[in-house]
Each structure stands twice: as C-alpha cells, then as structure tokens.
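*Asks:* sequence and predicted structure, then a few things I'm wondering about:
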Amino acid sequence: MTQSNTVTVHILDKDYCIACPPEERANLESAARYLDGKMREIRMSGKVIGADRVAVMAALNITHDLLHKQQNLDQQASSTREQVRDLLDRVDQALATDQDAPQS
C-alpha cells in the first residue's frame, strides 16, 4: 500500500491538511487556489454571508461552469463526428465515381 503525503492548502483564511499522492500535489494546490479565488469573489460581492454559504455558492458556480464546458465539448464532438461522416461520404462518392469512369 502506498502512503499518501499530506498537503496543506489555504482556502478562505483557513488551512486544510489533505492526503494526496505526490504526483497529484500540483493539481490539488491549483484546485485550492482556484476555489479560494472563487470563494473570495463571492465573499467580496457582499451578497452571501457565512463561510458555509460562500462555499456552497462557489461549488454551485464551479459546477455550473464545469457542466457548461462539458456541454460545449459534447456539442463540438458531435459536430466533429458529423463533419467526419460527411467527409467519409464524400470520399466514398469520389471513389465510386472514379471506379465507374472508363479506364484508358
């Protein structure tokens, strides 16, 4: 069993010790900085009071962004698949036309 290292991250004026494999440390620290920034934006707006509520609003905003980006990726993948199908059809038509042409 591999032992995880503990990483301390600072989010909204609090430290959190989190078990994390060494190869994921940079990603965890990056995620913590991102979350801290989002929570600070929400707190600075003055519309949400209380760390718990700020955390929930940040989680909702981040989740919304993630789902929106995933939807865009899905739409792009669908569009790309359609373009590839169209190109394959055109290649098939060109090959069929070439085979039908008299050979000299």
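*Replies:* Yep, it's here.

*Asks:* from now on I want contacts and neighbour counts done on CA atoms only, so please keep to that.
*Replies:* OK.

*Asks:* let's verify residue 66: helix, strand, or coil?
*Replies:* Here residue 66 is recorded as helix under DSSP: H, G, I helix; E, B strand; the rest coil.

*Asks:* show me what contacts it?
*Replies:* Contact partners of residue 66, counting by CA atoms under 8 Å, 6 or more residues apart in numbering, are absent.

*Asks:* give me every residue that touches residue 28.
*Replies:* residue 20 are the contacts of residue 28 under CA under 8 Å, 6+ apart.

*Asks:* how far is the helix or strand where residue 77 lies from where the chain is centred?
*Replies:* Per DSSP states H and E, residue 77 falls inside helix 51-100. Chain-centre distance of helix 51-100: 13 Å, with CA atoms, centre = their mean, to the nearest Å.

*Asks:* same check, this time on stretch 15-28
*Replies:* Put simply, stretch 15-28 sits 19 Å off its chain's centre (CA atoms, centre = their mean).

*Asks:* so which bits of it are buried?
*Replies:* 20, 25, 28 (16 or more other CA atoms under 10 Å).

*Asks:* presented hereafter is structure B, for comparison with structure A:
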Amino acid sequence: MSDPVAVRILDREYLIACKPEERKGLVAAAAYLDGKLRELRDSHRGGGLERIAILAGLNIAHELLDQQQQQASSSENLAQHLQAIKTKLEAGLPTSLQ
C-alpha cells in the first residue's frame, strides 16, 4: 500500500506516493536533491530552474556512475586477492586433499 509523503524541494512541497518501507529513502533522496539544487542555485545566479535541475541531475548521475565504477573496481580487486589466496592455499595442501 502506498501512502503520500510530503517532501520539500527548493521551498516547494511535493506529495509523493511510496510504500512505508521506502519512506526513509525517499525523504533522504529529496533532502539530497534539495541540497544539490540549492548549491547550484546559489553558485549560478541568473540560471533558470530548468538549467539548475539539469545540472543537478548531471552531477548526481556523475556521482552515481563514479561510485558504481569504484565499487566494480573494488569487487574486481577483491576477486583477484581471493583467487591469489586460493592459489596459495591449494599449493600448500597435499594433493590428496585438493
């Protein structure tokens, strides 16, 4: 069941339907977006709301992609380390146990 949740973004209130278990994430996402929009609005005086929204979306998308790339790199490094450990363990075990 979805319940409306009120969030404020750039001093405007929006009612957004979401499941109760998603409420905390929605409120956090709205606060994050509001912060990004305010940051850009304050640093780009004279820019329209559409431009600010596009810039905020691009910045957030860039952050997401960068985070995903770092996570993939960390996962790859972990897999390599685990493989090296496995190889060392197998090399040290008697052949009857391998």
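*Replies:* Sure thing, it's come through. Just so you know, these numbers come straight off a predicted model, no measurement behind them.

*Asks:* between the buried residues of stretch 15-28 of the first structure, which sits nearest residue 78 of the first structure?
*Replies:* residue 28 (31.5 Å; CA to CA).

*Asks:* could you check which residue of the second structure pairs with that closest one?
*Replies:* The alignment partner of residue 28 of the first structure in the second structure, by TM-score structural alignment, is residue 26.

*Asks:* would you mind listing the buried residues in the strand or helix carrying that match?
*Replies:* For residue 26 of the second structure, the host element (DSSP H and E) is helix 23-43. Residues 23, 26-27, 30-31, 33-34, 36-38, 40-41 are the ones in helix 23-43 of the second structure that count as buried (16+ other CA under 10 Å).

*Asks:* average distance between that helix and the first structure?
*Replies:* Superposing on the first structure and averaging over aligned pairs (mean CA distance after the TM-score superposition for the first structure), helix 23-43 of the second structure comes out at 0.4 Å.

*Asks:* so how far is residue 41 of the second structure from the spatially most central residue of the second structure?
*Replies:* The centre of the second structure sits closest to residue 64, judged by CA atoms, centre = their mean, with a distance of 4.9 Å. Separation of residue 64 of the second structure from residue 41 of the second structure (CA to CA, to the nearest Å): 21 Å.

*Asks:* again with residue 3 of the second structure
*Replies:* Residue 3 of the second structure sits at a distance of 31 Å from residue 41 of the second structure (criterion: CA to CA).

*Asks:* need the counterpart of residue 77 of the first structure in the second structure.
*Replies:* In the second structure, residue 77 of the first structure lands on residue 75 (TM-score structural alignment).

*Asks:* count of neighbours near that match?
*Replies:* Using other CA atoms under 10 Å, residue 75 of the second structure is surrounded by 12 other residues.

*Asks:* now swap in residue 55 of the first structure and tell me
*Replies:* Residue 55 of the first structure has 21 nearby residues by other CA under 10 Å.

*Asks:* and residue 9 of the first structure? What does it align with in the second structure?
*Replies:* Using TM-score structural alignment as the criterion, residue 9 of the first structure maps onto residue 7 of the second structure.

*Asks:* does its match fall in a helix, a strand, or a coil region?
*Replies:* strand.
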